[in-house]
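Peer 1: Okay, structure incoming, though there's no sequence with it:
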């Protein structure tokens, strides 16, 4: 009996600990730097694209702006004209009729709040005056005044309801409510007015909720074209109650889209953004993405951001960091679910990084079920906004782990805990310190027995056995060691790829593995239940920056619906300990029999 028991234990441990090298995978194929290859079958999402002030067709900026000042179309009370031009911020706006003669798609801004944007009659008719200036020195009117808003609402009703411009297929979206500097609903002017006059949050919120509803009612079935230009957790109204933090979410809840204007500062003030369905997991410091959030679940809605201020808008980025800033700000945009991206041909460096922007163009607006790839960039970065805000707390605050879309990496005790990478990024924007400190990449930690990185594919992206998949791993060639990928093949066999040998060039490489078939069934490694794992098989730590799972052909998802990244089948530590305990008991029982 004892010999049978010994044989059983030996066979069991051998099967568990030594996966096969399987013929269903080829590679690794190595490429210097990043690899932004787009599979041939991928298509561009209908409601997505690059937009700007001017169209630049050679870099695929195909949606230009239709800019109108309120004064040029509503020069007298209840009188509308469409043949007058206007000047705003040293820009000349052609007449409404002239701009409306285009056959091309456009986005709109109607500049409302500026003293020099509004009709001259509005101040005397509504008995209002300037409430203060924005940072460019333009004076603004209180659009929350019932008379002022009533006249703005009438103008919107005439243009978009009476003339039915809301239904114009050329109109992709419009920034609303058209107030404050560059029509960005900045709260600086509101905060200053509140401080000087005592204007309360309660009064503002009453106006705000009704005003957003007014616009949605005017646009009716086309309300998805409305894009609120405010942001979550607005600045400059610190004395107002916490409800102010969710005003952007309230606008989205009423039927609008959303846009952010400063994702160039990709770490800052962009972690807890409930209007986008993105929040901080306060148990872990990773980001949660809520796919069931009505903004993300509706492919008609507009989810926008702007990435052009690298060496513009008062910012300066050294040439050695330009690619890093461009890449990370746009990865952040995708992590937020963005489908419309504001770019400027020169300032956004489109011609400098054509492969990256081509990948971006195909990636915009993709949902889990329509995406051609899933990716995770491994990092640990400060969100310095949260240094002084105590309303949320999480382990490692103010650091946030990773940017991820349809692919999660999670630290799991029992062999798959990672540590910060060796690349520390700081002072990317010169004197602007908001971006904070980033540690790019994650390392294994062999000293503490952690030689593994565990990855989990969103079940809506892919579940079960699929064919023709690539896994691309970008790593730092830091020190002599080696690693491989552990996965499960279509025959339910846990297998290993061939190894990648790491050198000492201190540059990045991307290793591509081609799988004829692979299973994503949360079944790699007892207790961790990963879809696949990167295993360090060398004697020194490896450093992984970016992992991408690419479908080389469209597949049908066979998994269950998962609406929140927090619901992925990632075990907690207690489950790992329980499984380990059970295995120990089994082995102990066998030894007793001996």
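Peer 2: Received, thanks. Quick caveat, the model's predicted, so the values are computed rather than measured. Numbers count the residues shown, from 1 in each chain.
Peer 1: Going by C-alpha atoms from here, please, whenever you check contacts or count neighbours.
Peer 2: Fine.
Peer 1: And residue 382, how far from residue 309?
Peer 2: Distance, residue 382 to residue 309, using CA to CA, to the nearest Å: 20 Å.
Peer 1: Tell me which stretches of the stretch 1-150 of the chain form helices.
Peer 2: Taking DSSP state H, counting those that start in this stretch as the criterion, the stretch 1-150 of the chain contains helices spanning 2-17, 70-73, 96-99, 121-126, 146-156.
Peer 1: What of the chain?
Peer 2: Listed in chain order, the helices found in the chain under DSSP state H are 2-17, 70-73, 96-99, 121-126, 146-156, 188-197, 201-219, 247-253, 294-297, 322-335, 354-363, 573-593.
Peer 1: Buried residues, the third one. List them.
Peer 2: In other words, helix 96-99. Applying a neighbour-count criterion of 16 or more other CA atoms under 10 Å, one finds 96, 99 buried in helix 96-99.
Peer 1: likewise the fifth one?
Peer 2: Residues of helix 146-156 classed as buried: 147, 148, 149, 150, 151, 152, 153, 155, 156 (neighbour count, 16+ other CA under 10 Å).
Peer 1: same deal with the last one?
Peer 2: For helix 573-593, the buried set under the neighbour-count rule, 16+ other CA under 10 Å, comprises 576, 590.
Peer 1: again with the first one
Peer 2: The neighbour-count check on helix 2-17 (16+ other CA under 10 Å) flags residue 5 as buried.
Peer 1: quick check: angle from it to helix 573-593?
Peer 2: 160 degrees (axes from the mean of the first three to the mean of the last three CA atoms, to 10 degrees).
Peer 1: Would you mind pulling the contact partners of helix 2-17?
Peer 2: Among residues not part of helix 2-17, those counted as contacts by CA atoms under 8 Å, 6 or more residues apart in numbering are 587, 590, 591, 593, 594.
Peer 1: for it, the distance to its chain's centre please.
Peer 2: Its chain's C-alpha centre and that of helix 2-17 lie 48 Å apart, by CA atoms, centre = their mean, to the nearest Å.
Peer 1: about what we covered before: I'd like the buried residues of helix 146-156 as TSV, with distance to residue 61 appended.
Peer 2: Formatted as TSV, these follow (distance: CA to CA, whole Å):
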residue	distance to residue 61
147	39
148	35
149	34
150	36
151	34
152	31
153	31
155	30
156	27
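Peer 1: Between all of these, which two are separated the most?
Peer 2: Between any two of the buried residues of helix 146-156, the greatest separation by CA to CA is 14.4 Å, found for 147 and 156.
Peer 1: ok, residue 378 to residue 128 distance?
Peer 2: According to CA to CA, residue 378 and residue 128 sit 52 Å apart.
Peer 1: next up, a second structure to put side by side with the first:
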């Protein structure tokens, strides 16, 4: 009887173990299906193509560089409306034709309020408001810039009722021509007034009294630009996503409800135009822009925000002098950060220069492939593990730690998986000056495990929408620094349990490498706990340093 009882107990234990294995399906053998290549890997399968309405543009001409599909040019009200009742859109039509020939799109900067200027660029000065409008209505004028070298900006008050009436007629005529329906028409900027040469929206305090003398009042200013938005919305019709508002900026020493003006643009379907992503922690790309939130050291995107509904969401990266005195490696890091930050926040158009692309060509390629694509459309999800100390988040100047640049893939520190920032860059130039902790102008470009304190793992979590949209097999790419004899495995939560890859053994040769894993089953959270999609697990006490993680959809 006793032997029978023991036999039954053994059978019960075996059945129990069998059921546990069937329910969790986690005991697949470790696979060695991975390849290791040198350096960073930003590549995609050959079927991945850029989204037509997004990408990179070059100001002034269509580029021969295949990465730069689009172009931008400047138009003025004076050019298009040379005399009362007379309209000449030949310049606009010329550029639409060029765009068609290049199979690209054209972005228009429309300047309308400068009466006269002297700038550093020959052949670009003169009146942007039609002289006949000024002669007929005699609007008050004001300077927004005067320099010792003779450069200046003189404006005609845009809120003048006569100027407004003429501008309305011009916009109505523009709408009748149905240019917005042209598939090569990317966007048009709605400008304001500024101390900068681009008619953006910023007035320094020394010139504010001149605006007040010219009749500036908060209600008048709001009505002026709300009316202009209304006219442009009516002219564009269902193409309002091709209208780009420059954003309400500061008029120093003068209060007006800036946020209300920006909300009005948003509600009318306008997109947004930034202009200085060389400072990749500046206000147009940090929370709360596009619904972003700062939570416990991480910036979380809201991919359901209306900024991602197809409207133009653009910025500019055409300068390199902001990088200051920096090594070539530091400059490349900053330019990579610019392209990555643009993709992370969801910017779908960047005005660039050939120089900027030459500094980070592979990341520029990657940006072109993901720009304008949300979670269900993006060919990859990516995370750049890094750290900086930023004080422009929410515009309150409070210093916050910003971990990682994350686009649909998150790395999270938790018990057993707390990482440390490594690979320090001392960035003391103008880039992000004033946007970061002045006592910590450096940034870290990677993170590592902390095995000495029991932190042996790195946990990665895919955006739910991206993960659910995966149709089958995928690749995981990890860019790591092979500077130890670390031994580690990759554990991937899949539809049928956990796929295990390993063991990867470091050669300690000090080189950056990218390892690519082929995941045949559909990635699906559940088998690893902590909401993890995949985990790096170090098996010895030698730390692993990781810079990039990417999940690439293969079908």
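Peer 2: Received the coordinates, thanks. All values reported here derive from a predicted model rather than from experimental measurement.
Peer 1: TM between them?
Peer 2: A TM-score of 0.82 describes the superposed chains when it is computed by TM-score structural alignment, normalised by the length of the second structure; 518 aligned residues with a CA RMSD of 3.6 Å.
Peer 1: Is it possible to get TSV of the helices of the first structure that adds distance to residue 287 of the first structure?
Peer 2: As requested, these are exported to TSV (distance: least, CA to CA, whole Å):
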stretch	distance to residue 287 of the first structure
helix 2-17	33
helix 70-73	40
helix 96-99	42
helix 121-126	46
helix 146-156	38
helix 188-197	28
helix 201-219	28
helix 247-253	17
helix 294-297	15
helix 322-335	9
helix 354-363	20
helix 573-593	19
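Peer 1: nearest to residue 437 of the first structure, of those helices?
Peer 2: Taking CA to CA as the criterion, residue 437 of the first structure comes closest to helix 322-335 out of those, the separation being 13.1 Å.
Peer 1: Could you pull up the contacting residues of residue 29 of the first structure?
Peer 2: Under the contact definition (CA under 8 Å, 6+ apart), the residues listed for residue 29 of the first structure are 511, 512, 513.
Peer 1: next one: residue 206 of the second structure
Peer 2: Taking CA under 8 Å, 6+ apart as the contact definition, residue 206 of the second structure lies against nothing.
Peer 1: what do we get in the second structure for residue 67 of the first structure?
Peer 2: In the second structure, the residue paired with residue 67 of the first structure according to TM-score structural alignment is residue 74.
Peer 1: Its match reaches residue 95, doesn't it?
Peer 2: No. Here residue 74 of the second structure lies out of contact with residue 95, judged by CA atoms under 8 Å, at a distance of 10.4 Å.
Peer 1: Look at residue 378 and residue 128 of the first structure and report which has more neighbours.
Peer 2: Set side by side, residue 378 of the first structure and residue 128 show more neighbours around residue 378, with 25 against 15, by other CA atoms under 10 Å.
Peer 1: pretty sure the more buried one is in contact with residue 403, am I right?
Peer 2: Yes. Residue 378 of the first structure lies in contact with residue 403 (CA under 8 Å); the separation is 6.9 Å.
Peer 1: wait, doesn't residue 61 of the first structure sit right on residue 51?
Peer 2: Yes. Under the criterion of CA under 8 Å, residue 61 of the first structure makes contact with residue 51 at 5.4 Å.
Peer 1: got any residues that touch both of these two?
Peer 2: Shared between the contact lists of residue 61 of the first structure and residue 51 (criterion: CA under 8 Å, 6+ apart) are residues residue 343.
Peer 1: More neighbours: these two, which one.
Peer 2: When residue 61 of the first structure and residue 51 are compared for neighbours, residue 51 comes out ahead with 25 against 21, by other CA under 10 Å.
Peer 1: which position in the second structure aligns with the more buried one?
Peer 2: Looks like residue 51 of the first structure aligns to residue 57 there (TM-score structural alignment).
Peer 1: Next, the contact list for that match, please.
Peer 2: In this structure, residue 57 of the second structure makes contact with 68, 69, 70, 71, 72, 349, 350, 351, 352, judged by CA under 8 Å, 6+ apart.
Peer 1: Tell me, how many residues neighbour the fourth one?
Peer 2: Using other CA under 10 Å as the criterion, residue 71 of the second structure is surrounded by 25 other residues.
Peer 1: Could you check how far it is from residue 322 of the second structure?
Peer 2: In this structure, residue 71 of the second structure and residue 322 of the second structure are 23 Å apart, going by CA to CA.
Peer 1: Distance of residue 189 of the second structure relative to residue 276 of the second structure?
Peer 2: Remark: distance between residue 189 of the second structure and residue 276 of the second structure (CA to CA) = 15 Å.
Peer 1: Those two - which one has more neighbours?
Peer 2: The neighbour count for residue 189 of the second structure versus residue 276, taken as other CA under 10 Å, is higher for residue 189 (22 against 19).
Peer 1: one step back: tell me which of the buried residues of helix 146-156 of the first structure is nearest to residue 389 of the first structure?
Peer 2: Proximity to residue 389 of the first structure was ranked across those by CA to CA; first place goes to residue 149, at 33.2 Å.
Peer 1: tell me the contacts of the closest one?
Peer 2: Counting by CA under 8 Å, 6+ apart, residue 149 of the first structure has contacts 143, 211.
Peer 1: which residue lines up with it in the second structure?
Peer 2: For residue 149 of the first structure, the residue aligned by TM-score structural alignment is residue 164.
Peer 1: Nearest spatial neighbour of residue 258 of the second structure, chain-adjacent residues omitted?
Peer 2: The shortest distance from residue 258 of the second structure to any non-neighbouring residue, by CA to CA, 6 or more residues apart in numbering, is to residue 248 (5.3 Å).
Peer 1: Pull the number of nearby residues for residue 332 of the second structure.
Peer 2: Residues near residue 332 of the second structure, counting by other CA under 10 Å: 18.
Peer 1: What is the equivalent residue in the first structure for it?
Peer 2: With TM-score structural alignment as the criterion, residue 332 of the second structure matches residue 323.
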